[in-house]
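S.K.: model the structure of this input:
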Amino acid sequence: MNMAHHIAVVLGTTAAPNPQPENATAAGQATGQAADTNSTMADIAATLGPTGTMLVLAMAAFAFYVVSLSLHPNAKCHRCKGAGRHRGALFSYAQRPCTSCKGRGVHPRIGRRILFKQP
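M.R.: Below is the predicted model:
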């Protein structure tokens, strides 16, 4: 068997539900259902509702963005296209350092400036 089949088998298996006694009252059934810990993603999404699900997804996206900021804090300078210098318009051999990025070729990303208060 290949690895994909093994993963599908592991993900497809679930524990068998506990059988309810036949003489249980409605209140007993409700408490038995509340105590059930075998929740699926659909059950969690139904419990949260559309607003809660969107909130959880937004928090996950924000967490991924913060990790991205920590791994890649700088972006390429758009004025000099990352070269760190400008070429002259009339005399193309003439060069000067980029005034926007001060010759570095990169700028801090907007999220880095806002969230981490760094220049």
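S.K.: only C-alpha atoms from now on, for both contacts and neighbour counts.
M.R.: Fine.
S.K.: where along this structure do the strands fall?
M.R.: For the chain, the strands defined by DSSP state E occupy 74-76, 85-87, 95-97, 106-108.
S.K.: any chance of the ones you listed in JSON lines, with distance to residue 68 and mean neighbour count too?
M.R.: JSON lines is the format used below for the strands of the chain (distance: least, Cα to Cα, whole Å; neighbours: other Cα atoms under 10 Å):
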{"stretch": "strand 74-76", "distance to residue 68": "10", "mean neighbour count": "15"}
{"stretch": "strand 85-87", "distance to residue 68": "27", "mean neighbour count": "17"}
{"stretch": "strand 95-97", "distance to residue 68": "29", "mean neighbour count": "13"}
{"stretch": "strand 106-108", "distance to residue 68": "13", "mean neighbour count": "19"}
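S.K.: same list, those strands, but as a markdown table with distance to residue 57 please.
M.R.: Below are these laid out as a markdown table (distance: least, Cα to Cα, whole Å):
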| stretch | distance to residue 57 |
| --- | --- |
| strand 74-76 | 25 |
| strand 85-87 | 41 |
| strand 95-97 | 43 |
| strand 106-108 | 26 |
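S.K.: run this one through as well so I can compare:
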Amino acid sequence: MLSKIPSANFAIGDVVRHRILEFRGVIFDVDPEFDNTDEWYEAIPADIRPHKQQPFYHLMAENEEQTYIAYVSQQNLVLDDEEGEVDHPAIPTLFTGFSDGRYQLRPERRH
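M.R.: This is a model prediction of the structure:
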């Protein structure tokens, strides 16, 4: 019997923070379960490696030094309590603006 995959706790446009690592970002895509390479997965230290049967989120992320794209398990994310904007140069390509602690997806990006 297959185990049930948990539903997503976060949505596209939500601003989240990593529970362990020092970065935050805006969600721009969600995978219902792990959908990356085994090499990427095995590179995560075993003591903090998440299980694969959960939603994984694509983030436009930032830390104090840089912006980048991150792929993060649901168990390692929390809603960002700062509720401030994320400073990532690709945000305008997907989102129209920021209000009430989240980004609004461009109408042409909805499906």
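S.K.: what TM-score do we get after superposing?
M.R.: In this superposition the chains share a TM-score of 0.19, using TM-score structural alignment, normalised by the length of structure 2; 39 aligned residues with a Cα RMSD of 4.3 Å.
S.K.: how about the strands of structure 1, which one is nearest residue 33 of structure 1?
M.R.: strand 74-76 (51.0 Å; Cα to Cα).
S.K.: so which elements touch the closest one?
M.R.: On a contact count with 3 or more Cα pairs under 8 Å, 6 or more residues apart in numbering; DSSP states H and E, strand 74-76 of structure 1 meets strand 106-108.
S.K.: which helices and strands sit right next to the strand it packs on?
M.R.: With contacts defined as 3+ Cα pairs under 8 Å, 6+ apart, strand 106-108 of structure 1 has these neighbours: strand 74-76.
S.K.: now the top helix by length along structure 1: buried residues?
M.R.: With secondary structure taken from DSSP state H, structure 1 has its longest helix at helix 41-71. Residues 66, 69 are the ones in helix 41-71 of structure 1 that count as buried (16 or more other Cα atoms under 10 Å).
S.K.: what do you get for stretch 92-107 of structure 2?
M.R.: Neighbour-count burial for stretch 92-107 of structure 2 [16+ other Cα under 10 Å]: 94-95, 98, 101-103, 105.
S.K.: most widely separated two among these?
M.R.: 94 and 101 (16.2 Å).
S.K.: ok, now how distant is residue 31 of structure 2 from residue 58 of structure 2?
M.R.: 8 Å (Cα to Cα, to the nearest Å).
S.K.: the more surrounded of those two?
M.R.: Remark: of residue 31 of structure 2 and residue 58, residue 58 carries more neighbours, 18 against 15, as counted by other Cα atoms under 10 Å.
S.K.: surely the more buried one is in contact with residue 70?
M.R.: Yes - applying Cα atoms under 8 Å, one finds residue 58 of structure 2 in contact with residue 70, separated by 5.8 Å.
S.K.: which of the helices or strands spans the spatially closest residue to residue 24 of structure 2 that is not a sequence neighbour?
M.R.: What sits nearest to residue 24 of structure 2 in space, not counting adjacent residues and going by Cα to Cα, 6 or more residues apart in numbering, is residue 17, at 4.1 Å. Here residue 17 of structure 2, judged by DSSP states H and E, is contained in strand 15-18.
S.K.: what is that strand packed up against?
M.R.: Applying 3+ Cα pairs under 8 Å, 6+ apart, one finds that strand 15-18 of structure 2 contacts strand 24-31, strand 77-79.
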